[in-house]
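**Student:** Sharing a model prediction with you, sequence too.
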Amino acid sequence: MCGYGWGNGWNSGWGGGGILMTVLMVVLLVAVIVAIIFAVRYLSGSGSSHHRGGPGLEGMRAEDRLADRFARGEIDEDEFRKRMTLLREHR
């Protein structure tokens, strides 16, 4: 018997196409959210070191790192001079 109620007839329930469409909609929604996050990060400048005012520690030369540590007080003058001499000798 083909009625119009829930679970009766050929077109009731989700079926194979409905499940596929649901999965595709979830994937599309996730892709839109990820695109929005990347756009906000790109426009705000938090995604790369070029927008933050210079290279990070990875982009610094060894001499610059050493000078930075000396300026912050992590090493004293004697240690700074010894290490700078070693760096210049082993270029």
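**Tutor:** Structure's in. What do you need? Owing to the predicted nature of the structure, the values given are computational and were not obtained by experimental measurement.
**Student:** from here on, contacts and neighbour counts on C-alpha atoms
**Tutor:** Will do.
**Student:** As a check, name the ranges of all helices in this protein.
**Tutor:** Along the chain, counting by DSSP state H, helices occupy 15-44, 62-72, 77-89.
**Student:** Single out the most deeply packed of those helices.
**Tutor:** For these, the largest average neighbour count (mean count of other Cα atoms under 10 Å) is found in helix 62-72, namely a mean of 15.
**Student:** now the angle between helix 77-89 and that one, please.
**Tutor:** 170 degrees (axes from the mean of the first three to the mean of the last three Cα atoms, to 10 degrees).
**Student:** Show me what helix 62-72 is packed against.
**Tutor:** For helix 62-72, the elements it packs on are helix 77-89, judged by 3 or more Cα pairs under 8 Å, 6 or more residues apart in numbering; DSSP states H and E.
**Student:** here comes the other one, which I'd like you to weigh against the first:
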Amino acid sequence: MMHGWGYGMRGFFGGGILMMGLFWIVIIIAVIYFIRNSDQSRDENSPRRVKENPIEIARERYANGEISKEEFQEIKEELRK
């Protein structure tokens, strides 16, 4: 008597190991994908943030009233040097 070790093992070695390996590869790839894409959803202070043009930043600050016209002109002149 073999107690279930006969024909059932052929299925395991015939394709079960391959399917289990494929399953774990898909899981690992999915985890890597989600980790990489979660970096893009960080806050604005993220080091991966796309850098804006300094003159555009100064223009926005001037438009928001954060800096005066004179300060804006000084920034523009300094950046053009």
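**Tutor:** That came through fine. Since the model is a prediction, treat every value here as computed from it, not as a measurement.
**Student:** TM value for the aligned chains?
**Tutor:** The TM-score (TM-score structural alignment, normalised by the length of the second structure) is 0.47; 65 aligned residues with a Cα RMSD of 3.8 Å.
**Student:** wouldn't F72 of the second structure be in contact with I57 here?
**Tutor:** No - taking contacts as Cα atoms under 8 Å, F72 of the second structure lies outside contact range of I57: 10.2 Å.
**Student:** so how far is V34 of the first structure from M84 of the first structure?
**Tutor:** Using Cα to Cα, to the nearest Å, M84 of the first structure is found at 45 Å from V34 of the first structure.
**Student:** so where does the closest residue to P54 of the second structure other than its chain neighbours fall, helix or strand?
**Tutor:** Closest residue in space to P54 of the second structure, ignoring its immediate chain neighbours: L79 at 7.9 Å, by Cα to Cα, 6 or more residues apart in numbering. Assigned by DSSP states H and E, L79 of the second structure belongs to helix 69-80.
**Student:** Can you spell out which helices and strands pack onto that helix?
**Tutor:** Here helix 69-80 of the second structure touches helix 54-63, going by 3+ Cα pairs under 8 Å, 6+ apart.
**Student:** Run the angle between the helix it packs on and helix 69-80 for me.
**Tutor:** Going by the same axes, to 10 degrees, helix 54-63 of the second structure makes 180 degrees with helix 69-80.
**Student:** Only the buried residues of helix 54-63 of the second structure, if you could.
**Tutor:** 58-59, 62 (16 or more other Cα atoms under 10 Å).
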